[in-house]
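S.K.: Sharing a sequence plus its predicted fold:
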Amino acid sequence: MYLICGEALFDLFGADTSGTSVGFDGRIGGSPFNVAMGLARLGEDAAFFGGISKDVLGEKLVGKLRDEGVSDRFVVRSDYLTTLSLVQQDPDGQPAYTFYGANAADRMLTEADLPVFGTSPSFIHIGSYTALTEPVASALKTLIAREHARCLISFDPNIRPTVVADMDKWRRNTSAIVPYTDVIKVSDEDLALIAPGEPVEAIARDWLAEGSKLVIVTRGKDGASAYTAHSEASVPGIAVDVVDTVGAGDTFQAALLSGLKTLGADNRAGLTALDPAQLTRLLTFCTQAAAITCSRRGADLPTRADLEKEGCSLV
């Protein structure tokens, strides 16, 4: 089982309007929520751990988990409200987010809410603002410290300056989490925010030296690179008619976690043993999956059938 931890919210896409009215197209979102949904669409056993409101939007979020086949048995319901994310796009389709979520349900989990497992998950994935904002961030750090010896830990920093503007906090938080992680997926944009001017490969090598087994850096339309202690690989981007890029990174993350299992790298020895050819196949698979999402409105992640239709497979 993959346990995906973090935020669940609604993205509000602003529509073109005139006068004093503002129209929005509301879509279910949240980076970890998307990853859980993406794994389920790829046929994986995924569960979501996060705080979800009892309000109308929260009911829709829980309903979506169930519809997608994501287990909600670790979801914590509360009377706090659902986070809203206002999404604006630049001419290249890159999203910029403004969050309305202080004291919202996804941020208010505590250590008392942490799940207890009969059998530990194969992967625990954390990231984005719930890995930084309190009290949920402390709860998630306790969880990965507790479970690190029994399962693999995946981390996507997914920096959100409109949630917390202080890059020193993001930098310190990332540094605190890295020693507990086995797989790190990070965008070059996020690295530019928390480590401006530092070479990407140098950052990856530092994280590997601190204990991570696989570091992947995504570069949007320019592709992605992967680093282990003994191997590395890069692939170019895939040309696509971009509708928007919302959910592209989450798609890459879901494809990555699923792909590692397919390659037999769902344990630390397997991660360490990945060779350049396997890393290239993995990056290509993830990049193709993300390209499909970029061709759609919102975080509409591909199914296994969508990938097979495009000739995208690891087997």
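M.R.: Cool, got the structure.

S.K.: From now on I want contacts and neighbour counts done on CA atoms only, so please keep to that.
M.R.: Fine.

S.K.: Do a quick rundown of the helices in the stretch 151-300 of the chain.
M.R.: Assigned by DSSP state H, counting those that start in this stretch, the stretch 151-300 of the chain shows helices spanning 167-177, 188-194, 200-209, 248-262, 268-273, 276-294.

S.K.: Run a quick neighbour tally on the nearest residue to Asp241 once chain neighbours are set aside.
M.R.: Take Asp241 and drop its neighbours on the chain: the residue closest to it by Cα to Cα, 6 or more residues apart in numbering is Ser295, 5.9 Å away. Number of residues near Ser295 (other Cα atoms under 10 Å) recorded here: 16.

S.K.: take the one below as the second:
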Amino acid sequence: MPHTQVAVLGECVADAFATGNAPQGELALRVLPGGSPANTAVALARLGTPTRFLGRISTDAFGALFRAHLGASGVDLTGCVTADEPSTLAVATLDESGQAGYTFYAEGSADWQWSTAELTAERLGDVSCLHTGSMALVGAPGAEHIEELLARTAVHATVSIDPNVRAAFVDLAVYRERMPLWCALADIVKLSDDDLGQIHPGESLEEVCDAWHAAGARLIVVTRGPRGATVSLDGERATVPAPATEVVDTVGAGDSFTAAFLHRLHSSGLLGGRLDVLGLDGATEAAAFATRAAALTCSVAGANPPWARDLDG
């Protein structure tokens, strides 16, 4: 397996879930470390890919939780900024299918305060791939500086983006406006069918993929829950099924998919450039592996991605 690191840039979020066992008149919350980019970094490291996380981690109690969680999974935290601002909090509610909805407490929090002075080549390090997305890519004032880093990184490394749409955090118009630029910067765009439907309601997957290919993204991967995932490589498409699983909740499943997909490409020596030698068969095989990782994440509570040993065989 290649030893070059994969870097993940973005937010850590304290995911709070009601425990249901509080005395009358009180609400008890169980807080778990989350945030799509942090989840992705944890999942990558657990699968055995050397992973560097670039985040602005608060000095508060939640920040200590994030550092312990990332570190215990083997994530390199030397690219992180120790921030005085508070951590982002998300209070989650689960529907009958285990799908989470979030209320965000994010105003002025550490995750969105990136500056050009912080996002340096030295902080990024020698990486074959930079993955980012989610709220950090739309959270002002840092989002603009992240886009600048992506443009610089694309010269020498693979760029992967997951918009991970959060309409409760930012207006959907922002995603529609920025997607053409993100596709121009990225080699890989991964998103869910729900994300796609929110950004381009009423348009087919094929129409949207073709438009994003034209904007510059070579590889687009759309996760579709129990229907598996669709891979679109330069307009050539294939779909892989999802393994049958008993869903506890879907928290972090998409992030586990992203991590497992990138892990498979990394271990095959395909990251580090424009994916020039990647064919549809290779992309489809990586997606099939990634659906297994996502299914395992759905079978446990919270964003608790599998380790490499869980996917052996």
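M.R.: Received it, and whenever you're ready, just let me know what you need. Bear in mind the structure is a predicted one, so any value in this text is a computation, not a measurement.

S.K.: After superposition, what's the TM-score, could you say?
M.R.: The TM-score (TM-score structural alignment, normalised by the length of the second structure) is 0.94; 307 aligned residues with a Cα RMSD of 1.5 Å.

S.K.: re earlier: got the helices of the stretch 151-300 of the first structure as JSON lines, with mean neighbour count and distance to Val215 of the first structure columns?
M.R.: Below are the helices of the stretch 151-300 of the first structure laid out as JSON lines (neighbours: other Cα atoms under 10 Å; distance: least, Cα to Cα, whole Å):
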{"stretch": "helix 167-177", "mean neighbour count": "16", "distance to Val215 of the first structure": "13"}
{"stretch": "helix 188-194", "mean neighbour count": "17", "distance to Val215 of the first structure": "12"}
{"stretch": "helix 200-209", "mean neighbour count": "16", "distance to Val215 of the first structure": "6"}
{"stretch": "helix 248-262", "mean neighbour count": "24", "distance to Val215 of the first structure": "11"}
{"stretch": "helix 268-273", "mean neighbour count": "16", "distance to Val215 of the first structure": "10"}
{"stretch": "helix 276-294", "mean neighbour count": "23", "distance to Val215 of the first structure": "11"}
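
S.K.: how close does the counterpart of the residue nearest to Asp241 of the first structure in the second structure get to Ile199 of the second structure?
M.R.: Taking TM-score structural alignment, Ser295 of the first structure has Ser299 as its aligned residue in the second structure. To Ile199 of the second structure, Ser299 of the second structure is 28 Å away according to Cα to Cα, to the nearest Å.

S.K.: same check, this time on Arg56 of the second structure
M.R.: Distance from Arg56 of the second structure to Ile199 of the second structure, by Cα to Cα: 28 Å.

S.K.: if we can go back for a sec, quick one, which of the helices of the stretch 151-300 of the first structure is nearest to Arg73 of the first structure?
M.R.: helix 248-262 (19.9 Å; Cα to Cα).

S.K.: so that closest one aligns onto which residues of the second structure?
M.R.: With TM-score structural alignment as the criterion, helix 248-262 of the first structure aligns to 253-267.

S.K.: which outside residues touch the matching stretch?
M.R.: Stretch 253-267 of the second structure is contacted by residues 1-2, 36-37, 39-41, 43-44, 47-49, 190, 192, 223, 271, 283, 286-287, 289-291, 293-295, 297-298, 303, 305-306 when judged by Cα atoms under 8 Å, 6 or more residues apart in numbering.

S.K.: just stretch 119-127 of the second structure next, same as before
M.R.: 4-7, 54, 78-80, 145-146, 149, 157, 272.

S.K.: May I have the distance across it, first residue to last?
M.R.: 14 Å.

S.K.: And it, what's buried?
M.R.: Using 16 or more other Cα atoms under 10 Å as the test for burial, stretch 119-127 of the second structure gives Leu119, Leu124, Val127.

S.K.: same deal with stretch 149-158 of the first structure?
M.R.: Buried, per 16+ other Cα under 10 Å, within stretch 149-158 of the first structure: Cys151, Leu152, Ile153, Ser154, Phe155, Asp156, Pro157, Asn158.

S.K.: Thanks a lot, catch you later.
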